[in-house]
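S.K.: I'd like to go over a predicted model; first the sequence, then the structure.
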Amino acid sequence: MKKNTSGPRFKALLEKAKITTTGFAAFFDTEPQNIHNWYTRGVPAYRMEEVSRLLSVNSDWLKTGEGPQDSKHLRLLDEAGNTFDAQAIRGIYTVVEPTDVKLPLFKEIPIAPGSCKTHVAEDPGQFIRLPKSHLDSLEIKYTDVFCVHMIGNGMGERIEDGSTLAIDRGLTKVIDGEIYAIEHDGMLRIKYLHRMPGNALRLRSYNKAEHPDEIFNAEQIDKQNIRVLGWVFWWSTLNKRRPAVPFL
């Protein structure tokens, strides 16, 4: 079996196309470090055909450097399932980065069938899509993000009941006055958080008239299973009322 020496050729193809390591990693839904490792270790065998198709090169050439670089019989599939000749795009090695990312949706789910006790967990098969540029602008890893729906009027009129929110699990350290998603003994809550002396925590609502501040000391935080899930960095709100068009 011929040795896999694809690393330098793979790296050169990306450099020629001005595709960054991070960009290619995002396209493959993997970590940039994995792609960086391919530069020295070579493209993994199970990825060789896929990478070769995307870069419009012969997989044997990519693996060993032998034979023709171009694959004259290569066929590609577009998003609609149609095939086209890779020769039409050869010489322009382009990987189109996704313009948005698919993020898992979490919600309160019973911990067991029939149980009244809940926990915050992923809702299987449910996703929300957000522009990748939103995450990039805040230097948020998309693998750290999940979405939830706002429940209740505690944050209205800032965040209305039913709004979709995006949460960054990479930021759980409490920055005073920022909005966080927390799990409170299995209940999903969206609140402004403030640190208090003695490792206490204050939860504050936008709608303070109906939802006064709550302060929990360190013992209560532990006993009531209060856990910061992440920082709320995006939300969308649907206007609940369509304005009436006046008769003209």
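M.R.: Structure's in. What do you need?
S.K.: rest of the way, CA atoms for contacts and neighbours
M.R.: OK.
S.K.: any chance you could map the helices in the chain?
M.R.: In the chain, the segments counted as helices under DSSP state H are 7-17, 21-27, 32-41, 45-54, 59-64, 132-137, 218-223.
S.K.: quick one, which of these is packed in tightest?
M.R.: helix 59-64 (a mean of 21; mean count of other CA atoms under 10 Å).
S.K.: what packs against that helix?
M.R.: helix 45-54 (3 or more CA pairs under 8 Å, 6 or more residues apart in numbering; DSSP states H and E).
S.K.: Now do the helix it packs on: which elements does it pack against?
M.R.: helix 59-64.
S.K.: report the longest strand in this protein, please.
M.R.: strand 118-131 (DSSP state E).
S.K.: That strand packs against which elements?
M.R.: strand 100-110, strand 187-196.
S.K.: Kindly reformat those as a markdown table and extend each row with mean neighbour count.
M.R.: Formatted as a markdown table, the helices and strands packed on strand 118-131 follow (neighbours: other CA atoms under 10 Å):
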| stretch | mean neighbour count |
| --- | --- |
| strand 100-110 | 18 |
| strand 187-196 | 20 |
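S.K.: among those strands, which is nearest Ile128?
M.R.: strand 100-110 (5.2 Å; CA to CA).
S.K.: Once you drop chain neighbours, what's closest to Asn153?
M.R.: Excluding its sequence neighbours, the residue lying closest to Asn153 (CA to CA, 6 or more residues apart in numbering) is Asp161, at 5.6 Å.
S.K.: Contact partners for the one you found?
M.R.: By CA atoms under 8 Å, 6 or more residues apart in numbering, Asp161 lies in contact with 149-153, 155.
S.K.: Mark which of those are buried, thanks.
M.R.: The neighbour count (16 or more other CA atoms under 10 Å) marks 149-151, 153, 155 as buried among the contacts of Asp161.
S.K.: can you list those residues in TSV and add distance to Ile179?
M.R.: Conversion of the buried ones among the contacts of Asp161 to TSV gives the following (distance: CA to CA, whole Å):
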residue	distance to Ile179
His149	14
Met150	12
Ile151	15
Asn153	15
Met155	10
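S.K.: A further structure is provided below for comparison with the first:
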Amino acid sequence: MSIQERISQAINQSGQTKSAIAKACGVNPSAVTQWLNGDTKAPTAERLLKLARATRVSYTWLVDGKGGMHEGPEEPRAGYAARANEFEFQETEIVDGDGPLSPDEVELPCFYEVEFAAGEGRTQVVENHGHTMRFSLTKLKKRGVSPESAALATASGNSMETTIADGSPIAIDKGTRHIIDGKIYALDHGGMLRIKRLYKLPLGRVRVVSDNSEEYPEESYTLADPDAPRIIGRVFWWETFD
């Protein structure tokens, strides 16, 4: 089955109108008609990702025909027609901007802290769907991260120096919340966004470790306790500025 045939099958099985599909993918209905008829080349990777989301099919199946039509997790890859050894030359860093996305970019939501109420001095970690940043699909593919599970944030403070500096952008895989010893995780701890290494302990406890251990002593919690941090996801990428 060709990619055009899979696109047509995904759209038809969704039961949605061409207008609805077009709106979800950010194109004109005439473009959807062309996709259905195979009258044009396949959409970009970004359009295919939006189409997979809109029709609730596997991105990998849609692009490559691999796996089941509705299987997951996904592993989108930039430049789906490109050879594997070309991926190294398609790296795209996260940027702000209003221009059109390149085939190797996806917009990801950003986590940040906001105050609960004025004057209370308390914060809450939220995912800001109004603010996004662009990120490389190539980077996500290399780490096996689905775009639907990815988000961005900014590290605050020096607790993870020298690994992650204050103000460094980080990428979070919300699909990985189980603890892998020694990996770095984003935590919602009483409304505070914290970035720490986690280690499993017996009896459902966890070690919370800062790389800057001189200033930030190790902590431990029972995950079921109300004062324990909530795991947002694993930090799989960060950028450090000098």
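M.R.: Everything's here; your move. Here the structure is a predicted model, which means the values were calculated and not measured.
S.K.: TM-score for the pair, please.
M.R.: The TM-score (TM-score structural alignment, normalised by the length of structure 2) is 0.65; 181 aligned residues with a CA RMSD of 2.8 Å.
S.K.: about what we covered before: how much space separates the residue nearest to Asn153 of structure 1 from Leu238 of structure 1?
M.R.: 9 Å (CA to CA, to the nearest Å).
S.K.: Overlap of the contact sets of those two?
M.R.: In contact with both Asp161 of structure 1 and Leu238: no residue, using CA under 8 Å, 6+ apart.
S.K.: ok, Thr40 of structure 2 touching Gln34?
M.R.: Yes: if you go by CA atoms under 8 Å, Thr40 of structure 2 and Gln34 touch, sitting 5.9 Å apart.
S.K.: Could you give the residue range in structure 2 aligned to stretch 165-182 of structure 1?
M.R.: The aligned range for stretch 165-182 of structure 1 in structure 2 is 170-187, by TM-score structural alignment.
S.K.: Stretch 208-217 of structure 1 now?
M.R.: Mapped onto structure 2 using TM-score structural alignment, stretch 208-217 of structure 1 spans residues 213-222.
S.K.: quick one: contacts of that stretch?
M.R.: Contacts of stretch 213-222 of structure 2 (CA under 8 Å, 6+ apart): 159, 203-210, 228-229.
S.K.: please redo it, this time with the cut-off set to 6 Å
M.R.: 204-209, 228 (CA atoms under 6 Å, 6 or more residues apart in numbering).
S.K.: ok, back up a step: wait, which of the buried ones among the contacts of Asp161 of structure 1 is closest to Gly23 of structure 1?
M.R.: His149 (29.7 Å).
S.K.: Now which residue in structure 2 aligns to that closest one?
M.R.: By TM-score structural alignment, His149 of structure 1 lines up with Thr154.
S.K.: And that match, how close does it get to Ala171 of structure 2?
M.R.: 9 Å.
S.K.: Alignment lookup: Thr44 of structure 2 to structure 1.
M.R.: Here Thr44 of structure 2 is matched to Val96 in structure 1, going by TM-score structural alignment.
S.K.: So for that match, what's the nearest residue that isn't a sequence neighbour?
M.R.: Going by CA to CA, 6+ apart, Val96 of structure 1 has Phe27 as its nearest residue, at 7.8 Å.
S.K.: follow-up on the earlier one: nearest residue to the match of His149 of structure 1 in space, please, no chain neighbours.
M.R.: Pro169 (4.5 Å).
S.K.: Pull the number of nearby residues for that neighbour.
M.R.: As a burial measure, Pro169 of structure 2 scores 19 neighbours (other CA atoms under 10 Å).
S.K.: who are the neighbours in contact with it?
M.R.: Neighbour list for Pro169 of structure 2: 153-154, 238-239 [criterion: CA under 6 Å, 6+ apart].
S.K.: so of those residues, which ones are in strands?
M.R.: Among those, DSSP E puts 153-154, 238 in strands.
S.K.: Could you export these as TSV, including distance to Ala224 of structure 2?
M.R.: Output for these, formatted as TSV (distance: CA to CA, whole Å):
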residue	distance to Ala224 of structure 2
Ala153	25
Thr154	27
Trp238	29
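S.K.: Gly144 of structure 2: which of these is nearest?
M.R.: Trp238 (15.9 Å).
S.K.: mind checking how far the residue mapped onto the closest one from structure 1 is from Pro8 of structure 1?
M.R.: Using TM-score structural alignment, the partner of Trp238 of structure 2 in structure 1 is Trp235. Here the criterion is CA to CA. By it, Trp235 of structure 1 lies 43 Å from Pro8 of structure 1.
S.K.: Just give the closest residue to the residue most central in space within structure 1, not the sequence neighbours.
M.R.: The centre of structure 1 sits closest to Tyr142, judged by CA atoms, centre = their mean, with a distance of 2.7 Å. The shortest distance from Tyr142 of structure 1 to any residue other than its chain neighbours is 6.8 Å, reached at Leu135 (CA to CA, 6+ apart).
S.K.: From Leu55 of structure 1, how far off is the one you found?
M.R.: 26 Å.
S.K.: how about Val126 of structure 2, what does it touch?
M.R.: Counting by CA under 6 Å, 6+ apart, Val126 of structure 2 has contacts 111-112.
S.K.: what's the counterpart of it in structure 1?
M.R.: Match for Val126 of structure 2 (TM-score structural alignment): Ala121.
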